[in-house]
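S.K.: my questions are about this predicted structure, shown below with the sequence.
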Amino acid sequence: MAFLTVYRSWRIILSAAVTIALHHLILTILQMNGASLFGIPLTIYAQNCSITTLLVHAMFVVFEASALGFMAYKSAVENDTNFAIMDAVMRAQDGNDLRVRAPILKGSSTIPSFNEFMTHLHNSFVVVGENIDELKGVSQNMSQVSADTRDFYIRQSDQTNQIASAVQELTYSIEDVAKNISDISKDAEHIKLQSGDGLIVVNNSVNVADNLQSEIESASEQIRVLESRCEGVSALVEVIHEISEQTNLLALNAAIEAARAGEMGRGFAVVADEVRNLAQRTNESTERIKTQMSNLLEDAAAAVVAIATSKDLVNSSAENIKKSGEVFNVINQQIEEMSTRTLTVASNTEQQAQVVSEINRNIISLTDLVRSIETKTTGVFEDSKSLDSISNKMHQYISVFHI
């Protein structure tokens, strides 16, 4: 019965077991009844032919049939599993399709493992494909970045060369500036001396202006006194004019009375006529004096105005001169500060010249470094191109499979 396991079917084993059981049962019954075939007694058991012996043999048959049936079942499951896996592998191979899965068979633990392996392989290829796409994008970006970086460092190299030239020219310019500042410091010292002399002249001018202001103030006061006295004289002349008018009026009245008196008043008329003539001359003289005094008062008033204007001008000039003196003081202080600062600037400029020289040396070193980086960047650019080529090849390999 064991050879029947090659059919990998528990049903065949069961059929064989039933057949053997019926064979033993029938032969046992026939032997127990003394049956014979062609004159030969039927013997299945040489000794102890009984139902008990039959049951013992039946138990062995059942045990053997069970074991062989289980083995046949497992062999069938294994065989079906192998065929299912082989079919899945063939379909995956023919179509380059990693999505192929083997059908689930009852009792097979291999197919789930195989399907899990295929799922893991499929997921791995998906991840690898995504990583290859990312790698391709990264390599392209890297190529672009390295190309841009290379171009940048090329421009940077040109710019550092230009900066080095500019710094060299700046060094020369700073040296010239230091020399010019030294000359300016000397000129500032000379201007300081001249400004001191100018300040002395301005101070003298201020003193002269103060004296002139005092003299003009005195002259203005005297002219005001003269104007007051002229006004007094004018008042007296006005009184004399009024007296002459009254005298003339009295002389006229006396002449009228003398004319009325006739011969007796003739002498008195002559005197009255002389008095009237004198009064007229006095009136004329007072008029001329009045006119002269009026002109004198006008001249005095004009002189007062002129003196006041001159006083204002002198005051303004004195104020301006004082302000000029203050300005000269400020200028003198500023020139002194400028002289000090120019000396400081000259010293700082010399230090800057040294610093710029050091910067120039550093820029030269930087230029060499930039050139070295440019060379390395070119190598990175070539490596990124190789990486892009490798990613393209890997993408071609992966694209063969359906994922």
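M.R.: Thanks, I have it.

S.K.: C-alpha from now on. contacts and neighbour counts both.
M.R.: OK.

S.K.: what about residue 244, how many residues nearby?
M.R.: 22 (other CA atoms under 10 Å).

S.K.: structure two is appended below for comparative analysis:
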Amino acid sequence: MSSTRLDRLLRRLSPGAITRSYLAKFAVVVILVVLAIGAVGAVTYAETTDRLEANAQQDYTAVAELSATEIDVWTSDHRSIARETADSDAFGFTREPEEVESYLTSQLSWQPDEIVAFHYVNRQEGTLIASTDHERGTAITETNWLSDGLLIGEDTYTSPTYEVDDERHVSYVAYTPRRNYFVMEVSLASIVGDLRQPTDGSFTTIVQSDGVIGASDREGTVAEPYADEVRDAMISGSAVGHVSSATFEFTDDAEYFVAYAPVPSEDWYVAVHVPLAEAYALSGMIGRNLLLIVGVAVVGLGLLGATLGRGTVAELNRLTRKARALESGDLDVGFDTERRDEFGDLYGAFSTMRDSLGEQIESAETQKRRAEDAKAESEAFAERLESRAAAFGATMDECADGDLTARLDVEPDDPDALADIADGFNDAMDELEGAIAEVDAFAGQVAARSEAVTDGADEVAAAGRETSDAVDEISAGAERQSRRLSEVAGEMEDMSATVEEVAASADQVATTSREANAVTEEGREATAAAVAELHDVEERSESATETIERLEAEMAEVDAIVETISEIADQTNLLALNASIEAARAGEAGSGFAVVAEEVKALAEETQSSAAEVEALIDGLRERTDESVAEMSRIREGVDAGVDTVETADDALSEVATRVAEADDGVQEISGAMDAQASSVNEVTGAVDDLAGVSQQTTAEATTVASTAEEQAATLGDVSEQAHALTERARDLRRMTEGFEVDGERDVGDGKTDLGVFDDSDRDADSDRDADTDFDFGMTDSGQSVSADGGTDEAREPGLVDGSLNANAEE
């Protein structure tokens, strides 16, 4: 591809002689490559040199910045020493110069060696007060920089550098407590000796703010000023920078690269000077080597073109002639050669291609004949597949229309894949047909059992109404008893009045005794009647209690039936889910059954909800029944207490009769007898009042029991309505499954499906069966069937266990 594009380019841009000659093309390409190498080499040389010079400049600038940082640390330490020493109390108002000088000498003894002297100077007069070296101290006071307004606030002043005995010094000045000057003189020899030298010919200087060199590690440069160009760039320019090329008079006008950086704590700069020859030595060497490489490449390409071009062109011309003969159809052309290089391989390849071309021509004719035969066979097979697919589609349409007995027929010459499809579809339809049959049987059984539940609920409601009637009779009896006891209480009050009259009038003792005897007999008869009535109330209470307890037992059975209905709804929901799975596996053919499965699922959910409501009603009814039993127990206890009270009254009336008989024996004993009689009458009156209260309480309790029984009857009516609704839903489910045609002889378990449903042999039994009828509503987790009375039947077939339909549903 690339050679073709190059040929096109050469044909457009070059004369015909170059276009027709490979040697000319080769020469032109070599020249272009040499020019390209030269251009790339020049660009690479320029970029490499610039980058190396930039790196060198960054490195030397970093050296200057590092040196400035070291000097900043050094000066900061000495400024701190000056401030700490000046803050001492030794410079107080009461101190004599001798004491101050002694203190200065002591402090200097343990300071670093570069600190050469301490001086104490009167700020206003400019005279030396004390010093560790008076000669140097005097020299300090005579300098131009030491003046009265030297310091502002509590800062420390750094003096210009100066020379003492061929060494550069600097002084740090700080205030003392008396506002005089403390001067610390420091030698710069140690810090200058530690200045960095990046190359052998380089040197470093400390430059003051006026552009004069304050210290240097090269002799002859101290106190020399920089030229305006360098000084302006250093002092008024950027904080850290460099000057690419500069000459200095104090270095014999040699050319240097200068990198500089400020000292943060002082008004100083650090300048690193590197000769240009040393600064860019690496870039010059690399540039020369790069130019040498480019020159060698150019010369090598020239020699390559001269030696290889001519022989290659001659051999290519020879090979071209043979290839054109092969192109014209001459398969006998010879490609023999003695060369073992690439051209020898090329000759061999052409020879192999010539032999292979003849074989391929024969093979192509053979393959053409085979292809025609295979095409005919493929067309016949396609027609066979199309016919079988149409037959399969017709059978699937029948199944989709509701005929679940239709099956796909497999012929012996059908492919294995087509046979597998037919077998899988037939298996799915077998399972679907069985599931529909099971659903139909299950719906009928649910309807029958729902009717039985309805009948049981009606019987329980009738028992509740009987209980209500019995309680109403108890209430009426208790009310009559209350009225009778009220009458007895009135009579006892009359008796008390009579006894008092007898006690007041002895003349009427006999008459009063006879009347008392008669009244006493009537009281005994009343108490006997009250005892009999109370015993009757007690018997009715016991009968009502037994009826309510029997009703509670029937409620337990109804509760068990409702729980079983709830389990049936859960199993129906699982059946609908498995049916949906089977419909999904059948694809579009099972879409109609999928709709039915959704309806079955919805009906199961509604049934489950209704069963939950019935169960809640039964729980409330059971609570009210328990309350009725408790109330009847309390009524029975009250009746027993009333019987005891009335018997006590009967005993009292017997005592009254005895007293009346004794009254006939003599008038003398009338007074004592009347007193005892009055006491007895009062006791009887109190007992009758107590009995009347008990009778009223009995009446109220009986009324409460009657109200509870009526509520119980209303609740049972709701239960019966829910059972009727369940029956209607089961019938709707069965009507839905009648739309599918299934095999009438299919074995669905003799009335029991794989879902664990109940025995259907008693579907046509009398619907008026009692509450003890045994219903089979499914299986427990242990494989036993559950009946309506809460028992299990181990003879039932296992059905749904742990929510799985059968082995096919798990697949």
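M.R.: Arrived safely. What you see is a predicted model; the values in this text were computed from it and never measured.

S.K.: any idea what the TM-score is?
M.R.: Here the TM-score for the pair of chains, by TM-score structural alignment, normalised by the length of the first structure, is 0.39; 171 aligned residues with a CA RMSD of 2.8 Å.

S.K.: residues contacting residue 272 of the second structure?
M.R.: Counting by CA atoms under 8 Å, 6 or more residues apart in numbering, residue 272 of the second structure makes contact with 60, 61, 63, 64, 197, 202, 203, 204, 205, 258, 259, 260.

S.K.: would you format those residues as CSV with neighbour count included?
M.R.: Output for the contacts of residue 272 of the second structure, formatted as CSV (neighbours: other CA atoms under 10 Å):
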residue, neighbour count
60, 25
61, 21
63, 22
64, 31
197, 18
202, 20
203, 21
204, 24
205, 23
258, 28
259, 26
260, 31
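
S.K.: so where do the helices sit in the stretch 251-400 of the second structure?
M.R.: Using DSSP state H, counting those that start in this stretch, the helices of the stretch 251-400 of the second structure run over residues 276-279, 281-327, 342-400.

S.K.: pick the most buried one from those.
M.R.: Stretch with highest mean neighbour count among the helices of the stretch 251-400 of the second structure: helix 276-279 (a mean of 18; mean count of other CA atoms under 10 Å).

S.K.: that helix - contacts with which helices or strands?
M.R.: Contacts defined by 3 or more CA pairs under 8 Å, 6 or more residues apart in numbering; DSSP states H and E place helix 276-279 of the second structure against strand 255-263.

S.K.: now tabulate the helices of the stretch 251-400 of the second structure in TSV and tack on distance to residue 22 of the second structure.
M.R.: What follows is the helices of the stretch 251-400 of the second structure, written out as TSV (distance: least, CA to CA, whole Å):
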stretch	distance to residue 22 of the second structure
helix 276-279	50
helix 281-327	6
helix 342-400	16
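
S.K.: and of these, who's closest to residue 32 of the second structure?
M.R.: Ranking these by proximity to residue 32 of the second structure (CA to CA) places helix 281-327 first, at 10.5 Å.

S.K.: off-centre distance for that closest one?
M.R.: Remark: helix 281-327 of the second structure is offset 68 Å from the chain centroid, using CA atoms, centre = their mean, to the nearest Å.

S.K.: which strands or helices does it pack on?
M.R.: Here helix 281-327 of the second structure touches helix 22-86, helix 342-400, going by 3+ CA pairs under 8 Å, 6+ apart.

S.K.: for residue 331 of the first structure, see how far away residue 205 of the first structure is.
M.R.: For residue 205 of the first structure, the distance to residue 331 of the first structure equals 18 Å [CA to CA, to the nearest Å].

S.K.: quick one: the strands in the stretch 1-150 of the first structure?
M.R.: In the stretch 1-150 of the first structure, the segments counted as strands under DSSP state E, counting those that start in this stretch are 36-37, 40-41.

S.K.: could I get those strands as a markdown table with mean neighbour count?
M.R.: As requested, the strands of the stretch 1-150 of the first structure are exported to a markdown table (neighbours: other CA under 10 Å):
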| stretch | mean neighbour count |
| --- | --- |
| strand 36-37 | 10 |
| strand 40-41 | 10 |
